[in-house]
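K.L.:
Sequence first, then the predicted structure:
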Amino acid sequence: MARILRSLSKDKNVAIFIMDSTDIVEEARKIHDLPPIPTAALGRLLTAASMMGVMLKGENHTLSIQISCSGVLKGLVAVSDSKGNVKGYVKNKDVFTEINEAGKLNVKGAIGEGTLTVIKDLGLKEPYIGQIELVSGEIAEDITHYFALSEQIPSAVALGVLIDTDESVRSAGGFIIQVLPETPQWLIEKLEERLKNFSNISSVSAEKDVLQIAADLFGDIEYEVLEEYFPRYKCDCSKEKVESMIPLLTDEEISDDRIEIVCSFCEKKYHFTKEEAFKIKYGSKE
């Protein structure tokens, strides 16, 4: 079961969000039938979006992270709610497995250059939109850069997905550490020293649960667990929502007797007759 832990130091200077996202990433892999590199890339983004989702205040608030990139993946999307429930997809999953010089999956090469956009729907007239240029393509570093540039929150982000020999997800998880600007320098240095033990978060997640990771990160810093979440991979698509895509289709595209529209997030197929499609598009049958 996926799990998010939200913890805060007793002096309220340090907040840490830790997630075990193994079940969610494996579910995404199965739904989209993903090979290793798309699994690793999407898994990292889903983990980040889920943790950032629980940072939202309102029950109906949502957050999406979109990566537009020049690499073979072409782009990724992850959408989360305030409970951490998340869904996502990669634009191109037909990617060969490539190992980088460090002996890891070459996610950075598959993403390349591009932008990362965070969209928060907070129930206002207009959503909040923050966009940055990708700084690494490894996703964790890009999320860190987003927090620093768009939200002015000093953060450390770790995201990882460990793929097993059968290409299933052995473990997936990550954490987001955020500190207040007035946090004492000695405390920041303590955290930085501990982070050296988490250079491979996917392996750590395979061996320790979120409570153990929290204890290791905080060390002798007093803290308390504020809340736990148990999110899942969740798509809320419906035939009514999919109907909104039909007016965007050309008459030629809806001229077949049976039109099929596939949800990008869960691969569910929705079917419409030609008569239904024209009625939705024009308000009357043709």
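P.N.:
It's in. The structure presented is a predicted model; accordingly, all values stated were derived computationally and were not measured. Numbering: from 1, shown residues only.

K.L.:
rest of the way, CA atoms for contacts and neighbours
P.N.:
OK.

K.L.:
what are the ranges of the strands in the stretch 151-286 of the chain?
P.N.:
All strands of the stretch 151-286 of the chain, identified by DSSP state E, counting those that start in this stretch, fall at 155-163, 169-179, 223-229, 258-262, 269-273.

K.L.:
gap between the first one and the chain center?
P.N.:
Translated: strand 155-163. The chain centre lies 11 Å from the centre of strand 155-163; the measure is Cα atoms, centre = their mean, to the nearest Å.

K.L.:
Kindly report the same for stretch 269-283.
P.N.:
Here the centre of stretch 269-283 is set off from its chain's centre by 33 Å, with Cα atoms, centre = their mean.

K.L.:
buried set for that stretch?
P.N.:
Phe272, Lys274, Glu275, Glu276, Ala277, Phe278, Ile280, Lys281 (16 or more other Cα atoms under 10 Å).

K.L.:
Within the helices and strands, which one has Ala49?
P.N.:
Element membership of Ala49, judged by DSSP states H and E, is helix 36-53.

K.L.:
contacting residues for the residue nearest to Thr22 when sequence neighbours are not counted?
P.N.:
Sequence neighbours aside, Ala172 is the residue nearest to Thr22 in space, at 4.4 Å (criterion: Cα to Cα, 6 or more residues apart in numbering). Residues in contact with Ala172, defined by Cα atoms under 8 Å, 6 or more residues apart in numbering, are 20-22, 25, 43-44, 159-162, 202, 205-206.

K.L.:
let's bring in a second one:
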Amino acid sequence: MTDYIVRATAANNQIRAFAATTRELVEYARTIHNTSPVATAALGRLLTAGTMMGVMMKGEKDILTLQIKGSGPIGGIIVTANSKGAVKGYVHNPNVILPANQYGKFDVAGAIGAGMLTVIKDLGLKEPYVGQIELISGEIAEDLTYYFASSEQVPSSVALGVLMNKDNTVRHAGGFILQLLPQAEEEVIVKLEERIGQLEGITGLLDKGMTPEMILEHLIGDMGMEIMEKYPTAFECNCSKERVESAVVSVGKKEIQEMIDDNEPIEVNCHFCNKHYIFTVDELKNLLARADR
């Protein structure tokens, strides 16, 4: 299991914690989307957050979507995850090139700009849960920390990191989410705040080769931490020609007829995994018969 998430509790169930290592899946996303370094960092952070937030859901068919829309050159990022550790995502403009920020790090905030973060949870109910906040920094981890506090009323600390090699491949990726549960005592709150305040940054821990278990041990190991579960995580897309056929059918008879009149095969691209699906003119004629408008 190369990429995985651990779930833990500490301080007699007053703290719940998740930590993940996601180098493989972030590198895979970089490869299929051909992302620039700053786009890799932005997408990698949101993929890492998405996979940890996905396993927080309990239902087998629950789906989480994280959507960032910003004024910066990256345009936006969309990540979808399920409760089993599968995650997928893409950025609107994967070729963004920006100089490093004042700390010598990827300028993810500059790439995203001002905008909104939307969290959608499809839990199999009539309507999905939708939470939305204005981005407070565009650095993603800080924005999610604010989201948890304001939309879910769960005091949290989110840390996300992506480190690159000189050849622009992914060296390390991962992160953690620590959350205080409603019964948390003041002493535990103060201790956790102090511990997080002393942290040198998640990228420093990742660069030391620390595993998710080691990261949580470093943060809350002296607070009665207990590892509860370990989940594999991977970049997985559930697209198929059948799903794409349904999407083509949904555009309507007029548009499909225009495609047929062009007398050329069409190519449909999946945004999430960059797979290409070809439909011949004869296949389009079959889809036209299925279209209802």
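P.N.:
Yep, it's here. Everything quoted here is computed from the prediction, not taken from an experiment.

K.L.:
For Asp264 of the first structure, what is the corresponding residue in the second structure?
P.N.:
Slight slip there: residue 264 of the first structure is Ser, not Asp. Counting by TM-score structural alignment, Ser264 of the first structure lines up with His271 in the second structure.

K.L.:
Just give the closest residue to that match, not the sequence neighbours.
P.N.:
Once flanking residues are discounted, His271 of the second structure sits nearest to Tyr90: 6.7 Å by Cα to Cα, 6+ apart.

K.L.:
ok so, going back, what count of nearby residues applies to the match of Ser264 of the first structure?
P.N.:
17 (other Cα atoms under 10 Å).

K.L.:
And Lys105 of the second structure, by the same measure?
P.N.:
Other residues close to Lys105 of the second structure by other Cα under 10 Å number 12.

K.L.:
Aligned to it, what sits in the first structure?
P.N.:
Aligned partner of Lys105 of the second structure by TM-score structural alignment: Lys104.

K.L.:
shouldn't Ile220 of the second structure be in contact with Thr9?
P.N.:
No. Using Cα atoms under 8 Å, Ile220 of the second structure is not in contact with Thr9, being 9.0 Å away.

K.L.:
who does the helix or strand harbouring Gln131 of the first structure touch, helix- and strand-wise?
P.N.:
Here Gln131 of the first structure, judged by DSSP H and E, is contained in strand 128-133. For strand 128-133 of the first structure, the packing partners by 3 or more Cα pairs under 8 Å, 6 or more residues apart in numbering; DSSP states H and E come out as strand 114-121, helix 140-150.

K.L.:
Pipe these into a markdown table and attach mean neighbour count per row.
P.N.:
Formatted as a markdown table, those follow (neighbours: other Cα atoms under 10 Å):
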| stretch | mean neighbour count |
| --- | --- |
| strand 114-121 | 20 |
| helix 140-150 | 19 |
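
K.L.:
will you turn the ones you listed into TSV that also has distance to Leu195 of the first structure?
P.N.:
As requested, those are exported to TSV (distance: least, Cα to Cα, whole Å):
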stretch	distance to Leu195 of the first structure
strand 114-121	24
helix 140-150	14
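
K.L.:
out of the ones you listed, nearest to Lys30 of the first structure?
P.N.:
helix 140-150 (23.3 Å; Cα to Cα).

K.L.:
what about that closest one, how far off from the second structure?
P.N.:
Taken over the aligned residues, the distance from helix 140-150 of the first structure to the second structure averages 0.9 Å (mean Cα distance after the TM-score superposition for the first structure).

K.L.:
Between the helices and strands packed on strand 128-133 of the first structure, which one is closest to Lys268 of the first structure.
P.N.:
Ranked by Cα to Cα, the member of these that lies closest to Lys268 of the first structure is strand 114-121, at 24.6 Å.

K.L.:
Check the mean deviation of that closest one from the second structure.
P.N.:
With mean Cα distance after the TM-score superposition for the first structure, strand 114-121 of the first structure departs from the second structure by a mean of 0.8 Å once superposed.

K.L.:
what about the residue found closest to Glu264 of the second structure once you drop the neighbours it is linked to in the chain, distance to Gln257 of the second structure?
P.N.:
For Glu264 of the second structure, ignoring the flanking residues on the chain, the nearest one in space by Cα to Cα, 6+ apart is Val281 at 6.3 Å. To Gln257 of the second structure, Val281 of the second structure is 10 Å away according to Cα to Cα, to the nearest Å.

K.L.:
Could you do Val79 of the second structure as well?
P.N.:
Separation of Val79 of the second structure from Gln257 of the second structure (Cα to Cα): 33 Å.

K.L.:
ok, now which ones touch the closest residue to Ser203 of the first structure other than its chain neighbours?
P.N.:
Excluding the flanking residues, the one nearest Ser203 of the first structure by Cα to Cα, 6+ apart is Leu162, at 6.9 Å. Contacts for Leu162 of the first structure (Cα under 8 Å, 6+ apart) come out as Ala40, Val169, Arg170, Ser171, Ala172, Ser202, Ser203.

K.L.:
Contacts only, for the fourth one.
P.N.:
Contacts for Ser171 of the first structure were tallied using Cα under 8 Å, 6+ apart; they are Asp20, Ser21, Thr22, Val161, Leu162, Ile163, Ser202, Ser203, Ser205, Ala206.

K.L.:
switch the cut-off to 7 Å
P.N.:
Thr22, Val161, Leu162, Ser202, Ser205, Ala206 (Cα atoms under 7 Å, 6 or more residues apart in numbering).

K.L.:
Identify the contacts common to Ile220 and Thr9 of the second structure.
P.N.:
Counting by Cα under 7 Å, 6+ apart, nothing touches both Ile220 of the second structure and Thr9.

K.L.:
if we can go back for a sec, residues touching the residue nearest to His271 of the second structure, list them.
P.N.:
For Tyr90 of the second structure, the contact set (Cα under 7 Å, 6+ apart) comprises Leu43, Ile77, Ile78, Val79, His271, Phe272.

K.L.:
Pick out the most distant pair among these.
P.N.:
Counting by Cα to Cα, the most remote pair of the contacts of Tyr90 of the second structure is Leu43 and His271, 13.4 Å apart.

K.L.:
The closest residue to Ala2 of the first structure other than its chain neighbours: what's it in contact with?
P.N.:
In space, Ala2 of the first structure comes closest to Ser21 once its chain neighbours are excluded; the distance is 5.0 Å by Cα to Cα, 6+ apart. Applying Cα under 7 Å, 6+ apart to Ser21 of the first structure gives the contacts Ala2, Arg3, Thr47, Ala172, Gly173.
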